[in-house]
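Participant: What follows is a predicted protein model with its sequence.
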Amino acid sequence: SCIPGGDMYQYAQDISSKGKNHIRNFIRNGGGYLGICGGAYFASEEVIWQGQKLPMKPLGLFSGTAEGPIDEIVNYPDYTMCKVNIMDSIHPVTISEPDSISVLYYWGPMLIPNKDTDITILGRYDKGNQPTMLIFEYGEGRVFLIGTHPEIEENSDRDGVNFGNELDDKGSDWDLMNKATLWCLKENL
């Protein structure tokens, strides 16, 4: 499953309880989940938006809280490039990544794990040092969550969209996303 950026509250409303169970069972039985921004919020047990817990039923794959937007990075409703520090330089998803990457921030969450959870934090926002990129196993499956938008190629037509083209992108994050996808699929990296 790949749940992109978007309205996590709408995802929670539009996907029925039965549909959410199908997604959880798919992952639990060996599937993968790639959650980008809204998809990361949706995967969490609890969602806090602008300081308020949302009355929604997210997937609950991630034992923790997704909280945003993060005004320390940019005031809502603006967006910007942000620095993400790589925390695990030996994991197959991040092994060839530099010490930090520049990624589009567009209202994404900080991903705060509950205590005593088996979650690997791969990246943290430079401002505030909060987790933004993490991985974990869910039953027999694998989950990758990221609060930023690595799929957007700012100042490039490569991604087929004009959004963010006024921003200065220091490089592509598509290799990172390719490795995350392969990891979720249990493919060789």
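Facilitator: Yes, it's here.
Participant: When you work out contacts or count neighbours from here on, use the C-alpha atoms and nothing else.
Facilitator: Noted.
Participant: contacting residues around E67?
Facilitator: Y41, V47, I48, W49, Q50, G51, P109, M110, L111, I112 (Cα atoms under 8 Å, 6 or more residues apart in numbering).
Participant: From T94, how far out is it?
Facilitator: 24 Å (Cα to Cα, to the nearest Å).
Participant: do the same with I146
Facilitator: When I146 is compared with T94 (using Cα to Cα), they lie 13 Å apart.
Participant: Show me which of those two is the more surrounded one.
Facilitator: Between I146 and T94, I146 has the larger neighbour count (other Cα atoms under 10 Å), namely 28 against 20.
Participant: this is the comparison structure:
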Amino acid sequence: MPRTALVYRGPAGCDGCAETLAERLGSGGSGLDVSFIGPGQDVEATPEALDGASLFVQPGGGDDIDDAASHFSQGFSRALRRFVHDGGRYLGVCMGAYLAGSDGFGLLSTSIEGAVGTPRFPVADSGEHLVEVAWNGTKRWTFFQEGALLPARGAEVCARYCAGGTAAALYRVGKGRVGLIGPHPEADQTWFDEAGLSDPDGDDWRFARPLVDRLLA
């Protein structure tokens, strides 16, 4: 029986981010039944919406954590924390990773900081870039825009920025798990074309897919 994945689509996400993640998660024999959750979507973002779901997915968004968090009711945030603590799974990419911290949904007890501007990191602005990321030891040039630098404490590290720091990781929260990704391995060719970037080593999703598989295991 397919497991249900709810992918947020709405004002707390960026144009195209939800659709790309939904397509990625629903492909490759994942066994996931993917629906959109959010204002005017297949499923409204109410506390009851998480009943029966296996995975909640928060895609990338803007650059304001407080603004993104304001689009969710306190009741939904409490329900999401309970959902994960009781055994559910959360996947957060870029803004979705930031929202997992104490400034957002509160799934982790610490706030999530950004990689931009940290020592040795090659990006110093909010633009679209390629950064080198080692996915389980395999170095790939990965789409990046103001991505998170993930906390090391409690992390099962799945990817590291080659400049230093955790780029993707899994965390245990109660009976559930949280998977966070700072950059955008889900980015397809349309993302690169729109940003005017040339991808030197091809699609990266297959290198991030093991994190999703372990998250759902």
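Facilitator: Yep, it's here. Here the structure is a predicted model, which means the values were calculated and not measured.
Participant: circling back to that earlier point, overlap in contacts, I146 and T94 of the first structure.
Facilitator: With Cα under 8 Å, 6+ apart, I146 of the first structure and T94 have no common neighbours.
Participant: how close does the residue nearest the centre of the first structure sit to G60 of the first structure?
Facilitator: By Cα atoms, centre = their mean, the first structure has its centre lying nearest to I146, at 1.8 Å. According to Cα to Cα, I146 of the first structure and G60 of the first structure sit 15 Å apart.
Participant: Likewise for S100 of the first structure?
Facilitator: For S100 of the first structure, the distance to G60 of the first structure - Cα to Cα - is 29 Å.
Participant: Need the three-state assignment for L80 of the second structure.
Facilitator: Here L80 of the second structure takes the helix state, with states given by DSSP: H, G, I helix; E, B strand; the rest coil.
Participant: Aligned to it, what sits in the first structure?
Facilitator: The equivalent of L80 of the second structure in the first structure is I23 (alignment by TM-score structural alignment).
Participant: just E132 of the second structure next, same as before
Facilitator: E132 of the second structure maps onto K83 in the first structure, by TM-score structural alignment.
Participant: Can you tell me the element that match falls in?
Facilitator: Per DSSP states H and E, K83 of the first structure falls inside strand 80-86.
Participant: what's the next secondary structure element after that strand?
Facilitator: strand 100-105.
Participant: what does that following strand contact?
Facilitator: 73, 79-86, 147-150, 152, 154, 164, 169-171, 173.
Participant: what's the answer for stretch 30-43 of the first structure, then?
Facilitator: So stretch 30-43 of the first structure is contacted by 1-9, 11-12, 26-27, 47, 58-62, 66-67, 107-109, 139-149, 180-181, 184-185 (Cα under 8 Å, 6+ apart).
Participant: what do you get if the cut-off is 6 Å, keeping everything else the same?
Facilitator: 1-8, 58-62, 66, 108, 140-148, 184-185 (Cα atoms under 6 Å, 6 or more residues apart in numbering).
Participant: tell me the helices in the first structure, going along the chain?
Facilitator: 8-14, 17-28, 38-43, 174-184 (DSSP state H).
Participant: wait, which of those helices is closest to Y125 of the first structure?
Facilitator: Between Y125 of the first structure and the helices of the first structure, the shortest separation by Cα to Cα is 14.9 Å, and it involves helix 38-43.
Participant: residue range for the closest one in the second structure?
Facilitator: Under the criterion TM-score structural alignment, helix 38-43 of the first structure matches residues 95-100.
Participant: in the second structure, which spans are strands?
Facilitator: 3-8, 32-37, 55-58, 89-93, 113-114, 129-135, 138-144, 148-149, 156-161, 166-173, 176-181 (DSSP state E).
Participant: Can I get these in JSON lines including distance to L25 of the second structure?
Facilitator: Formatted as JSON lines, the strands of the second structure follow (distance: least, Cα to Cα, whole Å):
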{"stretch": "strand 3-8", "distance to L25 of the second structure": "8"}
{"stretch": "strand 32-37", "distance to L25 of the second structure": "7"}
{"stretch": "strand 55-58", "distance to L25 of the second structure": "10"}
{"stretch": "strand 89-93", "distance to L25 of the second structure": "11"}
{"stretch": "strand 113-114", "distance to L25 of the second structure": "25"}
{"stretch": "strand 129-135", "distance to L25 of the second structure": "18"}
{"stretch": "strand 138-144", "distance to L25 of the second structure": "18"}
{"stretch": "strand 148-149", "distance to L25 of the second structure": "21"}
{"stretch": "strand 156-161", "distance to L25 of the second structure": "18"}
{"stretch": "strand 166-173", "distance to L25 of the second structure": "17"}
{"stretch": "strand 176-181", "distance to L25 of the second structure": "14"}
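Participant: any idea how far G31 of the first structure lies from K179 of the first structure?
Facilitator: From G31 of the first structure to K179 of the first structure the distance is 16 Å (Cα to Cα).
Participant: ditto for Q130 of the first structure
Facilitator: The value you get for Q130 of the first structure to K179 of the first structure, if Cα to Cα is used, is 22 Å.
Participant: ditto for H22 of the first structure
Facilitator: 25 Å.
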